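Student: structure for the following, please:
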Amino acid sequence: MKYNSVLKAEFLYRKNRFIAICKKGFKLLTVYVPNTGRCKELLKEGTTVFLTYNDNPNRKTSYTLVAVIKGDKIINIDSQAPNEIVYEAFNKNKIDLGFKYGIIKREYTHGDSRFDFYLEGENKKALLEVKGVTLENNGIVAFPDAPTKRGLKHINGLISSSEKYLTYILFVIQMKDVKFFTPNYVTDKNFSMGLLKARNAGVKTLAYDSIVTRNSIEISEKVPVILEETWNLDLQRN
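Tutor: Sure thing, here's the model as predicted:
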């Protein structure tokens, strides 16, 4: 996935969940933030960020914040990116689900849930939900960075579908060079315990990291997953 018209700027502050103020030279820019998570460890005053520019007159702001520099990492925070790069990766057979899939459908409804992907092949049918991960501390990455009732609903939907489908939840880590993925028990214990319940019901949890540049992101390699509360860390501390 590639972005057009990317420029470097300095993050100043977040006005609300969707809007931030950044600075380019002496010019202040009103910027759309495509991520409703807290991102407190990323969006700090003075942080270098990357913005895309779009001159569509129907937009409230011409700029969108898509990536952040944290230490030696570029972290993509675009919440639309994970689904896009997973779709690209499926079409290149880069994600191992344990079977070869030839049919790929997006936004698939089953029961009272809508899942990101439906896949079919080798007489097998699968449902898969995607979650983007931006929270990192010392190489450990976790989800969520804010409580998510919607995320728990997706888990329960996968559990209830497990008798008829192969079921997966795929965490897309929107950065490179991490040690492992774990649920964030500190921030959302219900979601984290839900992942354990899902595993016991047959839902498979996968995590892949990403190659991120200032103007692109793509799926890279599988990352180890630890679902137990062994690493009960406050990942949003400095």
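Student: C-alpha from now on. contacts and neighbour counts both.
Tutor: OK.
Student: quick one: the residue lying farthest from the centre of the chain from A201, how far?
Tutor: The C-alpha centroid of the chain is most remote from F26, which lies 32.4 Å away (C-alpha atoms, centre = their mean). Using C-alpha to C-alpha, to the nearest Å, F26 is found at 55 Å from A201.
Student: swap in A142?
Tutor: From A142 across to A201, the span is 22 Å (C-alpha to C-alpha).
Student: neighbour count for the two, which is higher?
Tutor: Per other C-alpha atoms under 10 Å, whichever of A142 and A201 has more neighbours is A142, with 27 against 16.
Student: compare with the first, here's sequence two:
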Amino acid sequence: MRYPQPLIEGTWLRRYQRFLLDVRLKDTHEITVVHCPNTGSMLGVNRPGSRCLLLPSHNPKRRLAYTLEAVRVGKRWVGTHPARANTIGLEAIMAGLVSAVPQIASARAEVAYGTSSRADWVLQTRHGDVWTVEIKSVSLAEDQVALFPDAVTERGRKHLDELCRVVKKGGNALMLFVATRDDVKLFRPALSIDPAYARRLAQAAHEGVLVRAVTSRVTRTQMVPLREIPVDLEGAAATASPSKTRL
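Tutor: Coordinates of the predicted model:
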């Protein structure tokens, strides 16, 4: 995925009202208000004083001229725009990076399903099989392990419930975690942050939902999927089958 135009650099000063960020632009030293599309806690990347990358907008009707896209953590950029994960996830699937998912012929976004949900993607294989896909953006990491969520997420558990219903009806369901960074080697649910979500994820895998994770790399011009990494659900739930805790 290429950005519409190259990202520009600034320094994160402060975040407030969830959607707003004060940033000092590197080139002009101007302090400007930036749109922050990430409504989560941004644990691990919520660091005042950090370098950040912004996508400029030349739309005169927009109130804010910049959108936060990434934050510098150590020696790499970490993506912070959750919606980008949907695009990267689809690119990873189409490139064959997600194991056990057949070759895809078509994809539809934001398709209504279940009780009151919208799937990030509904995919159809060349043989006519349909896959319902939910994608989560993962920016939090510790010791080269990608962790999700970074805050308690009832909505995330609801999505897992919906995917399980798809499987129970004979369909195919994929829960794909997209690490918006390239320095992780394993994915785990963040048991210490949201134990209920961690248990539900392990249960969903046991019930037949395919759980996978991929990494990605952010630069000033693009964000690209890199590789699949193992998913470790061991210890997340006592109800998970031992044979399916490491995927």
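Student: G132 of structure 1 maps to what in structure 2?
Tutor: Alignment note (TM-score structural alignment): G132 of structure 1 maps to S137 of structure 2.
Student: you'd agree its match is up against M175?
Tutor: No. Because the distance of 11.3 Å does not satisfy C-alpha atoms under 8 Å, S137 of structure 2 is recorded as not touching M175.
Student: the residue farthest from the centre of structure 1 pairs with which position in structure 2?
Tutor: Taking TM-score structural alignment as the alignment basis, one finds that F26 of structure 1 is matched in structure 2 by H29.
Student: cool, L65 of structure 1 as well?
Tutor: Pairing criterion TM-score structural alignment: the partner of L65 of structure 1 within structure 2 is identified as L68.
Student: host element of its match?
Tutor: In this structure, L68 of structure 2 sits in strand 66-73 according to DSSP states H and E.
Student: also I85 of structure 1?
Tutor: Using DSSP H and E, I85 of structure 1 falls in helix 81-91.
Student: what residues are up against the match of G132 of structure 1?
Tutor: P82, A83, R84, A85, N86, F177, V178, A179, T180 (C-alpha atoms under 8 Å, 6 or more residues apart in numbering).
Student: may I ask which of these has the most neighbours?
Tutor: Highest neighbour count within these: A179, with 35 neighbours (other C-alpha under 10 Å).
Student: what's it aligned with over in structure 1?
Tutor: Under the alignment (TM-score structural alignment), A179 of structure 2 maps onto I173.
Student: over to R165 of structure 2?
Tutor: Under the alignment defined by TM-score structural alignment, R165 of structure 2 is paired with S160 of structure 1.
Student: distance of that match from L51 of structure 1?
Tutor: Applying C-alpha to C-alpha, one obtains 40 Å for the distance of S160 of structure 1 from L51 of structure 1.
Student: repeat for L29 of structure 1
Tutor: Shown here: L29 of structure 1 relative to L51 of structure 1, a distance of 10 Å by C-alpha to C-alpha.
Student: neighbour count winner among these two?
Tutor: Per other C-alpha under 10 Å, whichever of L29 of structure 1 and L51 has more neighbours is L51, with 26 against 18.
Student: hang on, the more buried one packs against K8?
Tutor: Yes. L51 of structure 1 sits in contact with K8 when judged by C-alpha under 8 Å, with a separation of 6.4 Å.
Student: quick one: secondary structure of the match of R165 of structure 2?
Tutor: Judged by DSSP: H, G, I helix; E, B strand; the rest coil, the three-state class of S160 of structure 1 is helix.
Student: can you check the one 3 residues further on too?
Tutor: With three-state DSSP as the basis, the three-state label of E163 of structure 1 is coil.
Student: how near is it to N184 of structure 1?
Tutor: 28 Å.
Student: neighbour-wise, which of those two wins?
Tutor: When neighbours are counted by other C-alpha under 10 Å, N184 comes out ahead of the other of E163 of structure 1 and N184, with 28 against 11.
Student: next up, the contacts around the equivalent of E84 of structure 1 over in structure 2.
Tutor: Matched to structure 2 by TM-score structural alignment, E84 of structure 1 sits across from T87. Contacts of T87 of structure 2 were listed using C-alpha under 8 Å, 6+ apart, and they are M1.
Student: hmm, try it at 7 Å
Tutor: Shown here is T87 of structure 2, which makes no contacts under the criterion C-alpha atoms under 7 Å, 6 or more residues apart in numbering.
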